[in-house]
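Chemist: have a look at this prediction, sequence included:
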Amino acid sequence: MNLYAIRRRDFWGTPEELQETAARSAEVGAEMSDDVRWIRTYVVQEESGKLGTVCLYEGTSAAKVREQAERTGMPADEITLVADTVIVNPDPGKVLA
């Protein structure tokens, strides 16, 4: 599988809406586990005041990653193949589960 970064902009109005979508995403991901695996998500505050995300997924193709998003009912504004990973320090901040 390849690693993909997915940018989702201005989609959620509240953290609760995002959590509902995350639960649905996990369900769809379980259905598609041979093709897509959700790694992590960074929630970002958009200029509009809404929430967006930067997500990392493993996938057999960008098309399968997009399919997972569509089946979940969320956007995948940009899907980019990750060429490499450089870790300097562990991720800071709190983790939402």
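Modeler: Cool, got the structure.
Chemist: from now on I want contacts and neighbour counts done on CA atoms only, so please keep to that.
Modeler: OK.
Chemist: doesn't E58 lie inside a helix?
Modeler: No: per DSSP: H, G, I helix; E, B strand; the rest coil, E58 lies outside any helix segment and is strand.
Chemist: isn't it right up against V36?
Modeler: Yes: between E58 and V36 a contact is recorded at 5.7 Å, counting by C-alpha atoms under 8 Å.
Chemist: put this next to the previous one:
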Amino acid sequence: MPKYLIERDLPGLGLMSPDELAATAAHSNSVLASMAPAVQWQHSYVTGEKMYCVYLAPDAEAVREHARRGGFPADAVNEVSGIIDPATGEAA
């Protein structure tokens, strides 16, 4: 299944408490349950003003539908074409 990186603009995100982040995750989980197994959330990175989420989905529209149903922004949805890390450079 294709992997997507979603960028969400969320001013003040970095100031959210652990309880607020947990409530946001729980809400996302409930939306995902209604879309399973087509859309799967792998993990997210929280920064001061943005969240970067990694999802598995059949297409970008399915990711956008999750965002619409959940009331989440999906400012950019990009399909991941590859993954590199330090070990990638060691093979050269």
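Modeler: Cool, got the structure. Bear in mind that the values here come from a model prediction, so they are computed numbers and not experimental data.
Chemist: overlay the chains and give the TM-score.
Modeler: Once superposed, chain against chain, the TM-score is 0.80 (TM-score structural alignment, normalised by the length of structure 2); 84 aligned residues with a C-alpha RMSD of 1.7 Å.
Chemist: sorry, back to before: which neighbours do E58 and V36 of structure 1 have in common?
Modeler: Overlap of the contact sets of E58 of structure 1 and V36 (by C-alpha atoms under 8 Å, 6 or more residues apart in numbering) is empty.
Chemist: quick one, strands of structure 1?
Modeler: 2-12, 36-45, 51-59, 78-81 (DSSP state E).
Chemist: on that earlier part again, and E58 and V36 of structure 1? which has more neighbours close in?
Modeler: Comparing E58 of structure 1 with V36 by other C-alpha atoms under 10 Å, the one with more neighbours is V36, at 25 against 21.
Chemist: structure 2: which residue goes with the more buried one?
Modeler: Residue pairing (TM-score structural alignment): V36 of structure 1 is matched to V39 of structure 2.
Chemist: show me what contacts that match?
Modeler: 32, 55-58, 62-63, 66.
Chemist: no more questions from me, cheers.
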